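In: pasting the structure only:
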């Protein structure tokens, strides 16, 4: 790894995002490649639910996209993490990216030929979820091997911030596409952009060094296996690490109960007249996350990280609930942006805790669990929101979910206070 000197002035260090990881060439290439690919993925993230709603006219079917994505995440997120600990992480990335690319080509083809099958959409989303689950675990677990340990929080923040920046620009551009063309024309354009942009991520992975498993200081030198026993070993480690376990639990509460994403196509059409409004709704949370990331210098100085994590989750739930009550598009976008800023703080703190305290031999498996929670939680949230909207209406599904998330987060840490007692620099997370 390349040594990185501290040269930032104190004023900039206090608030501005830390860019020092970009001085490490291999990390810089990965950052660029993944940022471009993520921008393309946002076109698909908007296009798939829009296509599903256009085919079915039912938010319940949009919510089923969450199920189609979550089940592969649950299985392949855990298994992929074990593979990332047992195999060269660069090779794991290349194979999983091939699966992702296949799903993108499938989405493009069904849109071009206007197949019009909701079931096929569910299948292709499931395939995409398989590739995402494995690649996410391998990519994130590689970060501590590519940058110095003191830059891991900064690298995590950069990843989240550029991800959210892409999540802002991508849906807005997708919204313009859907405003300019009818759905049948806009869908192939959106899927095509994603397919082309993903080449940047493949290029970055090809330029990575090999990352074979590090020797296990407590092992006998035999090769690691990526089977069920390895997955169980990782889960056992997590179960004996209360702070990490609680950090996953509180994130699941926030995402499952308060994620309103499945309601966006219906709300955009019925409340705001359709068109570009759907792009603004899909971008709003990411706008807040991006702004939060650009002013994230203070996060690295937090010592009561557990308390900050809980406050961020409660703030997320309350802001989501308030957004559900708003009737002006600008106000909904603003409140969702506040929720997004809170989510950025929560995500950075959880990722930092995990990468800093977990040993390298466990990082892949724990990142697999993290992938299941971080990516699977919102998809379960899609199902929850779509199902509630079908039974009780979009208002109850949106506002009620946000309030429930805030209340349950407080109750969780009241019953299990280990998380609020956690402080940075105190190795409580690593002890069984």
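Out: Cool, got the structure. Only a predicted model underlies this, so the values are computations on that prediction, with no experimental measurement involved. Numbers count the residues shown, from 1 in each chain.
In: contacts, neighbours, all on C-alpha from now
Out: Will do.
In: in the stretch 301-432 of the chain, which spans are strands?
Out: Here the stretch 301-432 of the chain has no strands by DSSP state E, counting those that start in this stretch.
In: which residues in it form helices?
Out: For the stretch 301-432 of the chain, helices defined by DSSP state H, counting those that start in this stretch occupy the ranges 305-325, 329-357, 360-392, 394-395, 401-415, 418-421.
In: residues in contact with the last one?
Out: Outside of helix 418-421, the residues within contact range by Cα atoms under 8 Å, 6 or more residues apart in numbering are 242-243, 246-247, 304-307, 310, 413.
In: tell me the contacts of residue 109?
Out: residue 188.
In: look up how far residue 121 lies from it.
Out: 11 Å (Cα to Cα, to the nearest Å).
In: do the same with residue 383
Out: Counting by Cα to Cα, the gap from residue 383 to residue 121 is 16 Å.
In: those two - which one has more neighbours?
Out: residue 383 (28 against 22; other Cα atoms under 10 Å).
In: want to compare, so here's the second one:
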């Protein structure tokens, strides 16, 4: 069967796939493809800008309410749109041109950022406004994320999908380092009111670069080349088709399950404003805490040349989740800022490994006709889990204190991940398909 023209235009040649150097240095071969390179630049800039908002919103919420439980509610405000629009956005990505869908949904997210800037300039100081704008922003992300991830296997060859995912995660987490640190500097120099205004303005400005990069992508229409004659839909029937495929794949289900455990029980993000103020005196400490996990992910990504060579990817995924939980649990007990940052960075490196394997397993399992829908489920799990984690962490902290909420959640996640893996060993037995196999 002839190759999709989009793939032919954007792919690295088959010969390049055979040139893999056995090195620990990050594999950059996917950047030889023009389409992937543009998408990589756009995503990196957008994520860097978003980090200013990701720090500013919880800081502003805690400043208004003085409650970590209210900060945790931001997770619920983001979760509900994720559940609805993540599944619908994934189904839409299998029906319409993925580039056009990405442009439209990214615009919606930018409108929400502009709204955050406006409410800061007007000094509304209303927690309900923050919750509402967070929900709108989450809806834009929920639609754009499945389209963005479903594009990757169309513009790089199957053998380079893990490398492409590693590059994407490493670059976005580099933004996750620099963005929070820059935001922390802003809050260290300016007052909270001025700091949040500047942070929202930076995010809104940088979005224009991301939008330009997405606009320059080639058309990526849906393809159906596996003998399936039923026309896909973006409605309930289309979503149900994706879910039916998912429940027939225990490896995918288990990869989702361990991620939910890791994020719901061990994500301490909602506690960062309170811990930064109570233990470390506020100021730039909050920026370091928000950046710490991403610092580890960047370092893990820069030394990730080995990731694509691992054959027991299921085992590696479980070990990474366990490492994440233990590192987060120990960090919650630390009373030195730099020790806490170090332990969170170790967790971040483990999280990068688990994220790459989860994404790569999904992309190699799914045929292109279902890839958007499964990416929609993936978005709900991957983005929804941390938001449930925000709620759990904030609510538990108000009852048992931030230390018990943080450390207890980390250790519980590590233990439950082991129990799941041993109880349902399909994930532990998983090995990736041979490079010659292509599920597109």
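Out: Sure, I can see it. Note that this is a predicted model, so its numbers are computed, not measured.
In: hang on, the earlier thing: among the helices of the stretch 301-432 of structure 1, which is the most enclosed?
Out: Highest mean neighbour count of those: helix 360-392, a mean of 25 (counted as mean count of other Cα atoms under 10 Å).
In: read off where that helix ends up in structure 2.
Out: Using TM-score structural alignment, the residues of structure 2 aligned to helix 360-392 of structure 1 are 368-400.
In: what's the average distance for that stretch when superposed on structure 1?
Out: Following superposition, stretch 368-400 of structure 2 is found to deviate from structure 1 by 0.5 Å on average (mean Cα distance after the TM-score superposition for structure 1).
In: got the helices of the stretch 301-432 of structure 1 as TSV, with distance to residue 159 of structure 1 columns?
Out: Shown next, in TSV, are these (distance: least, Cα to Cα, whole Å):
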stretch	distance to residue 159 of structure 1
helix 305-325	18
helix 329-357	9
helix 360-392	14
helix 394-395	32
helix 401-415	26
helix 418-421	24
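In: of all the ones you listed, which lies closest to residue 59 of structure 1?
Out: Residue 59 of structure 1 lies closest to helix 360-392 among the helices of the stretch 301-432 of structure 1, at 5.3 Å (Cα to Cα).
In: check the offset of the closest one from the chain's centre.
Out: Mean-position distance between helix 360-392 of structure 1 and its chain equals 9 Å (Cα atoms, centre = their mean, to the nearest Å).
In: any idea of the angle that helix forms with helix 401-415?
Out: 130 degrees (axes from the mean of the first three to the mean of the last three Cα atoms, to 10 degrees).
In: what angle separates helix 360-392 of structure 1 from helix 329-357?
Out: 150 degrees.
In: show me what helix 360-392 of structure 1 is packed up against.
Out: helix 59-86, helix 118-146, helix 228-239, helix 242-258, helix 329-357, helix 394-395 (3 or more Cα pairs under 8 Å, 6 or more residues apart in numbering; DSSP states H and E).
In: quick one: which of those is nearest residue 206 of structure 1?
Out: helix 118-146 (12.7 Å).
In: what range in structure 2 does whichever helix or strand comes after the closest one sit on?
Out: Sequence-wise, the next helix or strand downstream of helix 118-146 of structure 1 (DSSP states H and E) is helix 152-180. Helix 152-180 of structure 1 lines up with residues 161-189 of structure 2 when matched by TM-score structural alignment.
In: with structure 1 overlaid, how far apart is that stretch on average?
Out: Using mean Cα distance after the TM-score superposition for structure 1, the mean distance for stretch 161-189 of structure 2 is 0.4 Å.
In: check the offset of that stretch from the chain's centre.
Out: On Cα atoms, centre = their mean, the centre of stretch 161-189 of structure 2 falls 11 Å from that of its chain.
In: and what of stretch 66-81 of structure 1?
Out: With Cα atoms, centre = their mean, you get 13 Å for stretch 66-81 of structure 1.
In: in structure 2, what stretch matches that stretch?
Out: Going by TM-score structural alignment, stretch 66-81 of structure 1 sits over residues 75-90 in structure 2.
In: which residues touch that stretch?
Out: By Cα under 8 Å, 6+ apart, stretch 75-90 of structure 2 touches 131-132, 134-139, 141-147, 234-235, 239, 371-377, 379-380, 383-384, 386-391.
In: in that stretch, what counts as buried?
Out: Residues of stretch 75-90 of structure 2 classed as buried: 75-83, 85-90 (neighbour count, 16 or more other Cα atoms under 10 Å).
In: now do the same for residue 325 of structure 2: its match in structure 1.
Out: In structure 1, residue 325 of structure 2 lands on residue 317 (TM-score structural alignment).
In: surely that match touches residue 402?
Out: Yes: between residue 317 of structure 1 and residue 402 there is a contact under Cα atoms under 8 Å: 4.3 Å.
In: what touches both of these two?
Out: With Cα under 8 Å, 6+ apart, residue 317 of structure 1 and residue 402 have common neighbours 254, 258.
In: so how far is residue 257 of structure 2 from the residue nearest to residue 145 of structure 2 when sequence neighbours are not counted?
Out: Among residues not flanking residue 145 of structure 2 along the chain, residue 379 sits closest, at 6.6 Å (Cα to Cα, 6 or more residues apart in numbering). To residue 257 of structure 2, residue 379 of structure 2 is 13 Å away according to Cα to Cα.
In: got it, and residue 207 of structure 2?
Out: For residue 207 of structure 2, the distance to residue 257 of structure 2 - Cα to Cα - is 33 Å.
In: now swap in residue 95 of structure 2 and tell me
Out: 28 Å.
In: more crowded one of these two?
Out: A direct count of neighbours by other Cα under 10 Å for residue 95 of structure 2 and residue 257 places residue 95 higher, at 22 against 15.
In: still on that earlier bit, so which of the helices of the stretch 301-432 of structure 1 gets nearest residue 214 of structure 1?
Out: That would be helix 360-392 among these, by Cα to Cα, at 7.0 Å.
In: so the closest one versus helix 59-86, what angle?
Out: Using the same axes, to 10 degrees, helix 360-392 of structure 1 lies at 170 degrees relative to helix 59-86.
In: aligned partner of residue 99 of structure 2 in structure 1?
Out: Aligned counterpart of residue 99 of structure 2 in structure 1: residue 90 (TM-score structural alignment).
In: actually residue 150 of structure 2, not the one I wrote
Out: Using TM-score structural alignment, residue 150 of structure 2 pairs with residue 141 in structure 1.
In: now swap in residue 414 of structure 2 and tell me
Out: By TM-score structural alignment, residue 414 of structure 2 lines up with residue 406.
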